[in-house]
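> Sequence first, predicted model second:
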Amino acid sequence: MRRITRTLVTAAMVTAVVAGTAGWASGTAQEPVTGPPAGTAEWRAAGLPDPERMDPAAVARFFAGLRPEERQRLVKAHPTVVGNLDGAPLDLRYQANSLTSPARYQGARILAHDTRGRGQTVLAYGDLATAERVAVLVPGSDVDAGRMDSLTRKATALRAATGGRTAVIAWAGYTTPVGVGLDAASGELAEAGAERLARFTEGLRAAGVRPEPSVFCHSYGSVVCGLAAQRLKAKDLVVFGSPGMRAENVAALRTTARVWAAKDPTDWIDRVPNVAVAGYGHGTDPTAPEFGARTVPVRDARGHDGYFAPGTSSLRAFAAIAEGDVR
């Protein structure tokens, strides 16, 4: 009887979550973008190796076997593939995406630009080829190729806070929820995003980026990071404004990365029940002591999107983590 009662209470809490009475409002259903880059059919027709059959290391080996003029021909003939192929040389990806992306981002180079769905864009601030420290920012809801402002502000704020020493990647590389409806309460988009994020970090290493990155995951992005944690090539995993990581505790993430968590008391995410049932809800609060994450100070952050505000203790802590200045 006690178990039945607990299950009914949990189900009621999840119903409250998805109905909007506990923080989730409304949203538009999204289909995740998966599979190889746009233009793959033409790439295959040209007799080139199938991207779906190559991991990032194999992609790197393929390009390493080409002459410089052959690489340039591929950039011009197949920019949507080269620009989005994890493991391809960074300089070729930048060149290819400069041909296909109409947007220009101040101070950043375009590491990926996928026009499918709402569009996905990955921006690099700083020289990834020579950087001694790298950070990757994974956003939550409502970020796509046409809505990058919030993410790019965080990326430039983090880079500035490290004195420009850390190269920062703004990774809008998955289909995010729109609004905070059923998509944001379920794990479907996060599962697709986790696969893309894990492959992306593998691609960085295959392309010669030597530092293991610190990965900063906001809101629904922390669900993505939780599902990707076991495969992520990362030295730190930092979640903030998180509804949960679909893991009971740090050990369940099965990661060698240090795990950090932050939640400002004025963040509305604090009102979302940390439950998981019938595929909805994302489980334990990563800032709860029993989860076992390291604590990030957030006393002067404000709201759900204020963790990277200049001058805040949270931004200073994030910069110190990215720089490797805390243990």
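That came through fine.
> alpha carbons only for contacts and neighbour counts from here, please
Will do.
> Give me the secondary structure label for residue 259.
Secondary structure for residue 259, judged by DSSP: H, G, I helix; E, B strand; the rest coil, is strand.
> Would you confirm that it contacts residue 293?
Yes. The pair residue 259 / residue 293 is scored as a contact, 5.3 Å apart, by C-alpha atoms under 8 Å.
> overlap in contacts of these two?
residue 250 (C-alpha atoms under 8 Å, 6 or more residues apart in numbering).
> can you give me the helices for the stretch 151-300 of the chain?
Per DSSP state H, counting those that start in this stretch, the stretch 151-300 of the chain carries helices over the ranges 182-185, 188-206, 220-228, 250-253.
> Output the contacting helices and strands for the first one.
Translated: helix 182-185. helix 2-19, strand 27-28 (3 or more C-alpha pairs under 8 Å, 6 or more residues apart in numbering; DSSP states H and E).
> residue contacts, the residue nearest the centre of the chain?
Centroid-nearest residue in the chain: residue 138, 2.8 Å away (criterion: C-alpha atoms, centre = their mean). The contact partners of residue 138, by C-alpha under 8 Å, 6+ apart, come to 170-172, 215-218, 221-222, 225.
> Please identify the most buried of the helices of the stretch 151-300 of the chain.
Most buried of the helices of the stretch 151-300 of the chain by mean neighbour count (mean count of other C-alpha atoms under 10 Å) is helix 220-228; its value is a mean of 29.
> Now intersect the contacts of residue 138 with the strands, please.
170-172, 215-218 (DSSP state E).
> so which of those residues is the most crowded?
The most crowded member of these, judged by other C-alpha atoms under 10 Å, is residue 215 (30 neighbours).
> Could you measure from that one over to residue 320?
13 Å (C-alpha to C-alpha, to the nearest Å).
> next one: residue 41
According to C-alpha to C-alpha, residue 41 stands 44 Å off from residue 320.
> Also residue 143?
The gap separating residue 143 from residue 320 is 26 Å, by C-alpha to C-alpha.
> Second structure follows, compare the two:
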Amino acid sequence: MQPNHKRLGAVRLSAVRRKAKQLSATKLSVLRRRRVKRVLIGVFAASAVLADAGAAAAQAVSANEQVAITSPPAGSAEWVADHSLGRSLPDPATASATVVATFFASLTPEQTTRLIAEYPLVVGNLDGAPLQTRYQANRLAIAAERDKARARANDTKLDADTRALALSRANDSEGLLAKGRQILAFDPRGRGLVSEVYGDLASAQRVAVLVPGSDADLAHFDQTADPLRSPAGMARALLAEEHRQDPNAHTAVIAWTGYVTPSGLGPDAVTSRLAEAAAPRLARLLSGLAVTSSPAAPPALFCHSYGSVVCGVAAPRIHDGLRTDLVVFGSPGMGVQNAAELGDGVRVWATRNPTDWIGNVPYLEVGGLGHGADPTGPDFDAVQVSSAGAAGHTGYLSPHTASLRNFGSIALGDYGDVTHP
């Protein structure tokens, strides 16, 4: 029997049409999901822009997705391959802080000096290494970055914009080399990561770690014009308040810009992607502090804005069975619906002043966008802290505000002095 070509053609045409419809439906579904994501991002950004027009609007338009830094710093591969001491050096990507501390305790002063000189970026970022060793290594790394940036700024083969950016990087690096500064970590990759210690961390009985939010990087780490918009300025204000309340207290504050923060109000600000990358780095910092300092209680975390998302992601892995104070202010959410989801050892303190634009951002999570419930809401079960006198998104550590006084009391462990709204 001869095949009916007409019938076969019809069958094939029908199959092709079904396949085309399936592909169209799939493509339409993908497009719809993308469109919904764009709309939701717009809702989050627009809510903030309406409350903080002008500069924020420009940021929302121009913001780009950031590349998270999760790998060890430059020089790590050479460090791991170095067997000149007759043994392996601790792998920066996998070694625990305890292993690192044990390794450095076994070195002679001459061996330590050589490793600092040959691998300043590795040693300076190695949690568990002695504090003074890290400070010394980071001075070398920062000086090298300054010199590299100066050379680019003076290179007439480069365009004017590139040279201007290089000059800015050189100046930012030079500022970190001022006498008395204690740089705990420095990584020049991308926008630049830097963390600094205020006070004597080795002898401190109370330690606080300030985790900043969007737009924190080397260029914005320490601002003189408006210091409370920068991690360094906030950390200095907190330490000064602790000393005001108790001049004899042995305290230290760390301004930790150890992760790539969102830029502006773009997509990164409304997802937890960068927070997920940052959380292990924050956990490693705390593990390092556990073996290089000896406070009377675990470090208290002060988490501002998107920094509270980082703290929320990190919380279940940082308390280590001991109660950790976690203070969130100007928070868009912590990625959970209530404080209990952060772990039994975490006590959350939360505040938001009425003029903070973050209060106009939707507190929800839809398809990976948004950061969950409002930590200052009645159902979150955080301890509410008064921020009377504070204004705006960055005014919580301003002089004479209730929030600054309360933050100082929490950092000192004087919980009975904390006032509530």
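Perfect, I can see it now. Because the structure is predicted, anything quoted here is derived from the model rather than measured.
> Including distance to residue 208 of the first structure, could the ones in strands among the contacts of residue 138 of the first structure go into CSV?
Output for these, formatted as CSV (distance: C-alpha to C-alpha, whole Å):
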residue, distance to residue 208 of the first structure
170, 19
171, 18
172, 21
215, 18
216, 21
217, 23
218, 27
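> between these, which is nearest residue 7 of the first structure?
residue 218 (29.1 Å; C-alpha to C-alpha).
> which residues does that closest one contact?
137-140, 239-242.
> quick one: which of those is nearest residue 110 of the first structure?
Nearest member of these to residue 110 of the first structure, counting by C-alpha to C-alpha, is residue 137, at 14.6 Å.
> Identify the residues contacting the residue mapped onto that closest one from the second structure.
Aligned against the second structure by TM-score structural alignment, residue 137 of the first structure finds its counterpart in residue 210. Contacts for residue 210 of the second structure (C-alpha under 8 Å, 6+ apart) come out as 231, 234-235, 253-256, 301-304.
> Chain neighbours aside, what residue packs nearest to residue 75 of the first structure?
Spatial nearest neighbour of residue 75 of the first structure, chain neighbours left out: residue 96 (5.4 Å); criterion: C-alpha to C-alpha, 6 or more residues apart in numbering.
> meant to ask about residue 187 of the second structure, not that
residue 193 is the one closest to residue 187 of the second structure (C-alpha to C-alpha, 6+ apart), at 5.0 Å.
> what ranges do the strands span in the stretch 51-200 of the second structure?
182-187, 193-199 (DSSP state E, counting those that start in this stretch).
> looking at these, which is buried most?
strand 182-187 comes out most buried of the strands of the stretch 51-200 of the second structure by mean count of other C-alpha under 10 Å, with a mean of 26.
> wait, which of the contacts of residue 138 of the first structure is closest to residue 189 of the first structure?
residue 221 (10.0 Å).
> about what we covered before: for the match of residue 137 of the first structure, what is the enclosing helix or strand?
Element membership of residue 210 of the second structure [criterion: DSSP states H and E] is strand 206-211.
> Which residue of residue 143 and residue 320 of the first structure possesses the greater neighbour count?
More crowded of residue 143 of the first structure and residue 320, by other C-alpha under 10 Å: residue 143, with 25 against 16.
> What residues does the more buried one make contact with?
150-151, 172, 176.
> possible to save those residues as CSV with distance to residue 10 of the first structure?
Listed next are the contacts of residue 143 of the first structure as CSV, based on distance: C-alpha to C-alpha, whole Å:
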residue, distance to residue 10 of the first structure
150, 33
151, 33
172, 33
176, 26
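> Please compute how far the strand holding residue 210 of the second structure lies from its chain's middle.
Relative to its chain's centre, strand 206-211 of the second structure lies at 13 Å (C-alpha atoms, centre = their mean, to the nearest Å).
> Including distance to residue 152 of the second structure, could the contacts of residue 210 of the second structure go into TSV?
Formatted as TSV, the contacts of residue 210 of the second structure follow (distance: C-alpha to C-alpha, whole Å):
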residue	distance to residue 152 of the second structure
231	27
234	32
235	32
253	34
254	31
255	29
256	28
301	38
302	37
303	36
304	35
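> Just give me the mean distance for stretch 98-105 of the second structure relative to the first structure.
Once fitted to the first structure, stretch 98-105 of the second structure is off its aligned match by 1.2 Å on average (mean C-alpha distance after the TM-score superposition for the first structure).
> Give the aligned range of that stretch in the first structure.
Alignment of stretch 98-105 of the second structure against the first structure: residues 57-64, by TM-score structural alignment.
> Pull up the gap between the counterpart of residue 270 of the first structure in the second structure and residue 300 of the second structure, please.
Under the alignment (TM-score structural alignment), residue 270 of the first structure pairs with residue 359 in the second structure. For residue 359 of the second structure, the distance to residue 300 of the second structure (C-alpha to C-alpha) stands at 24 Å.
> Was I right to think the residue nearest to residue 187 of the second structure contacts residue 217?
Yes. With contact defined as C-alpha under 8 Å, residue 193 of the second structure reaches residue 217; the gap is 5.7 Å.
> so what sits against both of those two?
Between them, residue 193 of the second structure and residue 217 share the contacting residues 257, 260, judged by C-alpha under 8 Å, 6+ apart.
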